[in-house]
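Visitor: Turn this into a model:
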Amino acid sequence: MKYLKKTLRWFGPSFGVSLRDIKELGVEGVVTACHQVPIGEVWSSETIRSVKKDIEDNGLEWSVVESVNIHKAIKYGLPERDIFVKNYIETLRNLAENNIKVVCYNFMQLIDWTRTHLNYVLPTGAISLLYDPVAIAAFDLYILQRDRAAEVYGDEMVHKAGKYYNALDQQGRKLLKSAILAGMPGSKVAIPLSDFKATLEEVSKIEKPVLRENLAYFLKAVIPEAEKLGIRMALHPDDPPFPVFGIPRIASTYEDLQYILDCIPSPSNGLTFCSGSLGAVASNDLLKIIRDFGPKIHFLHLRNVSREEDGRFYEAAHLDGSLPMAKIMLEVVKEQKRRKDCGLGEVAIPIRPDHGHVLLDDKKRKDEFYSGYSLIGRGIGMAELYGLEKGIREMFL
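Guide: Okay, here's the model as predicted:
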């Protein structure tokens, strides 16, 4: 039976990790996007071919697109959304023309993911990412200074946020601001505070049922076209999987994922299983999600998180933390066996180590990376996951 297809995310020539670096790690494929194309515009076949050629010239495969980002007109249900849906479908056609058939995407309403600390130092000395709900409230109340923000958090959290903010020096406040406004993956340009505030005000007026309807509208338009093209769409869950700044989440729980898959039953309507995103709350049963939605999992992001009682979590080493990674991998391998036995689905599911610590020589050039995407930390993560997969196969199959 085929092993999982080892891949690594790459952000293009200006990123601190080269394709040659990725090749040396022994992976088979690259996960990337046409980052130079503005969100909502069509990726031309020529642009796609150019990126693909760079990858193949280095002996690698463009295995997964991450991401064809969705324009806010679609997410917010604005009158012009059909223009951007049409552009999205045209991009899918151009990807299929170039034989790129797995597309990871998300429907997060504000930014792709949220952390409050990008340089959290672990006891080992390695650097990780951390999320702190008190820091989020402090940013909202005292840096963003959003009207009526206190209503989102309640008296106890407002009190904690005040103490937290007052204890920060100017550098600490600057770091908190820059962490939250770090920008979208694929860009090193921070989101302007005024733009973030305006977007937050806009989306805060939209309730969860409407956000769900907007996602369903997108899926009903795009999935039939994707199925014709043989493209597998793999929705990434919200990160973190609970409301941030009071904004509802619509891809965070078992029930959310069931709703998404039921919107339009199709082999092209699938999921990216991200253990770290879904596992940031203990209520998500990751093993049940794999068992029940396994046939619809088109892409794997595996990382671990350490959850704390106060709601904080940080990104742990891939085999440590609060998530049972060995059990997760066992369920993944069982799903592979099921696919092989029934002859349905891609057995060599693409997998990437999601995020990675900054350590050793990477510390000397950490400003070249996007947060979470160091070279050595992700290389260690891939080695750990590959070893775990191989051990499970030899023991149970």
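Visitor: rest of the way, CA atoms for contacts and neighbours
Guide: Will do.
Visitor: For the nearest residue to residue 44 once chain neighbours are set aside, pull up the helix or strand it's in.
Guide: Nearest in space to residue 44, with sequence neighbours left out and distances taken as C-alpha to C-alpha, 6 or more residues apart in numbering, is residue 94 at 6.5 Å. Here residue 94 sits within helix 81-97, counting by DSSP states H and E.
Visitor: now the other sequence, so there's something to compare against:
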Amino acid sequence: MRHTWRWFGPIDKVSVRDAAQAGAQGIVSALHHVPTGTAWTAHEIARRQAEVRAGGLEWELVESIPVSESIKTQTGAWRAHIIAWQESLRRLAEAGIFTVCYNFMPVLDWTRTDLRWEAADGARAMRFDLVDFVAFDLFLLARPGAAQDYPAALFDEARGRFLAFSDVKKAALARNIGAGLPGSSDGYSLAELREALARYAAIDANRLRKNLKDFLAEVVPVAEELGMRLCAHGDDPPWPLLGLPRILSTEADYRDMLDGVDSPANGVTFCTGSLGARPDNDLPAIAKRLASRIHFVHLRNVRRETDGFPCSFFEDRHLEGGTDMVAVIAALLAEERRRKAEGRVDHQIFMRPDHGQEILDDLTRGAQPGYPAIGRLKGLAELRGIEHTLSHPAFGVA
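Guide: The predicted model follows:
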């Protein structure tokens, strides 16, 4: 696999040189400062490439070109935003970047109640506490009709939890849940979040699936012409939130998307952490069945703290938690061997160690939540060790 590292630009407290020392071969980045719905220019792309090269690596993959809420709801200037998205693809291809990750999660990107929850050993990790989230929905956000979405026992537990919240806890919860895309300055106040949710009042899962396919029908042909690969990141967490539909939470969801716009350019960002929060997702099996359309992999592990789903979970160490990481990597390496046997020059699958616990010096660095230096270095080293072992001639798969 091609070992990459997410970098948020010059504001990132983990440098490109840090990534290179950690063993990364390339950088995943984006132009977070460019407003959503605006085309990326050749000048801004070249500037980011120069910033990455100054640290000794290359910008190899985009994560993400944001998909605007207008596109997702097909309201306002959504057609102009699609044209801008297509233009961004053209400028990236001219610069030699041919893989683009994106997501189609409505309103919220990945959602956590705690961004630096302290584990038993003092490490800090991101966490989704279901009871805290329900308390936020019911009593802080006060979403109309929210009570109907939860069983009585969960409602009562959330009410009791909320009554014990301090003002500091309430503010932190609202800030964490309302955070925007990683690396961006976007985010929602409670009033803004209520307004954003209202725009989805008439949009159910079927309508959102249609809007995704409509979007792909416009951008995939451009990607095909340019020799690019688009890869959709799954929902995180993989279930409906705040009354919003989520449409990339299972293998069936992905298959519907891939079949809806059937092209090698329409692919998957296979995130073991996102899909792994649902116990009914068999990740090694999904990796095998979707292998030919997986263009990018996020390798991380979560530990579910309650049964079923939705559930509470936290970001565990990369080789711990609920996902059999060895089996997942074995499936991905088998796909790489298949592609290489076909003579494909793009047989390598991009991967990155996703998220990571803050350990050692990470605890005082103050990096982007989920993206520490040492925690990701440790994860990459562990994942690389699995890959090298499974690729060794002793296993007959060299």
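Visitor: Quick TM-score on the pair, please.
Guide: Remark: TM-score between the superposed chains equals 0.96 [TM-score structural alignment, normalised by the length of structure 1]; 392 aligned residues with a C-alpha RMSD of 1.3 Å.
Visitor: quick revisit: residue in structure 2 paired with the residue nearest to residue 44 of structure 1?
Guide: Per TM-score structural alignment, the equivalent position to residue 94 of structure 1 in structure 2 is residue 91.
Visitor: And for residue 44 of structure 1?
Guide: In structure 2, residue 44 of structure 1 lands on residue 41 (TM-score structural alignment).
Visitor: Near its match, how many other residues are there?
Guide: As a burial measure, residue 41 of structure 2 scores 16 neighbours (other C-alpha atoms under 10 Å).
Visitor: gap between it and residue 186 of structure 2?
Guide: 21 Å (C-alpha to C-alpha, to the nearest Å).
Visitor: who touches the spatially most central residue of structure 1 in this structure?
Guide: Note on structure 1: the residue nearest the mean C-alpha position is residue 236, at 5.8 Å, using C-alpha atoms, centre = their mean. Residue 236 of structure 1 makes contacts with 104, 105, 106, 107, 251, 271, 272, 273, 274, as judged by C-alpha atoms under 8 Å, 6 or more residues apart in numbering.
Visitor: counterpart of it in structure 2?
Guide: Per TM-score structural alignment, residue 236 of structure 1 is aligned with residue 233.
Visitor: separation between its match and residue 114 of structure 2?
Guide: Noted for residue 233 of structure 2: a distance of 21 Å to residue 114 of structure 2, by C-alpha to C-alpha.
Visitor: Same question for residue 341 of structure 2.
Guide: Using C-alpha to C-alpha, residue 341 of structure 2 is found at 45 Å from residue 114 of structure 2.
Visitor: isn't residue 126 of structure 2 right next to residue 371, touching?
Guide: No. Between residue 126 of structure 2 and residue 371 there is no contact under C-alpha atoms under 8 Å: 10.2 Å.
Visitor: okay, residue 341 and residue 114 of structure 2: which has more neighbours?
Guide: residue 114 (21 against 10).
Visitor: give the contact list for the residue mapped onto the more buried one from structure 1.
Guide: Aligned counterpart of residue 114 of structure 2 in structure 1: residue 117 (TM-score structural alignment). By C-alpha under 8 Å, 6+ apart, the contact set of residue 117 of structure 1 is 129, 130, 131, 175, 176, 179.
Visitor: for residue 123 of structure 2, same thing?
Guide: 357, 358, 359, 363.
Visitor: now the third one, nearest residue through space, not along the chain?
Guide: Nearest-residue entry for residue 359 of structure 2: residue 123, 5.1 Å, with adjacent residues in sequence omitted and distances by C-alpha to C-alpha, 6+ apart.
Visitor: Alignment lookup: that neighbour to structure 1.
Guide: Under TM-score structural alignment, residue 123 of structure 2 pairs with residue 126 in structure 1.
Visitor: quick one: which helix or strand includes residue 344 of structure 1?
Guide: Going by DSSP H and E, residue 344 of structure 1 is not in any helix or strand.
Visitor: Just give me the neighbour total for it.
Guide: 11.
Visitor: Next, work out how far apart it and residue 338 of structure 1 are.
Guide: 8 Å.
Visitor: ok, now residue 176 of structure 1?
Guide: 46 Å.
Visitor: Please enumerate the strands of structure 2.
Guide: Ranges of strands in structure 2, per DSSP state E, are 2-6, 26-29, 59-63, 99-103, 114-118, 124-128, 229-233, 266-271, 294-299, 301-304, 313-316, 350-353.
Visitor: Turn those into CSV, including distance to residue 198 of structure 2.
Guide: Below are these laid out as CSV (distance: least, C-alpha to C-alpha, whole Å):
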stretch, distance to residue 198 of structure 2
strand 2-6, 33
strand 26-29, 31
strand 59-63, 28
strand 99-103, 20
strand 114-118, 25
strand 124-128, 24
strand 229-233, 24
strand 266-271, 29
strand 294-299, 32
strand 301-304, 31
strand 313-316, 28
strand 350-353, 35
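Visitor: Which one of these lies nearest to residue 242 of structure 2?
Guide: strand 124-128 (14.1 Å; C-alpha to C-alpha).
Visitor: Give me the helices and strands touching that closest one, please.
Guide: Applying 3 or more C-alpha pairs under 8 Å, 6 or more residues apart in numbering; DSSP states H and E, one finds that strand 124-128 of structure 2 contacts strand 114-118, strand 313-316.
Visitor: Nearest to residue 324 of structure 2, out of these?
Guide: strand 313-316 (12.7 Å).
Visitor: which bit of structure 1 covers the closest one?
Guide: Aligning strand 313-316 of structure 2 against structure 1 (TM-score structural alignment) gives residues 313-316.
Visitor: With structure 2 overlaid, how far apart is the matching stretch on average?
Guide: By mean C-alpha distance after the TM-score superposition for structure 1, the fitted stretch 313-316 of structure 1 averages 0.6 Å away from its aligned residues in structure 2.
Visitor: Distance from the chain centre to that stretch, please.
Guide: 15 Å (C-alpha atoms, centre = their mean, to the nearest Å).
Visitor: so what corresponds to residue 166 of structure 1 in structure 2?
Guide: Mapped onto structure 2 by TM-score structural alignment, residue 166 of structure 1 lines up with residue 163.
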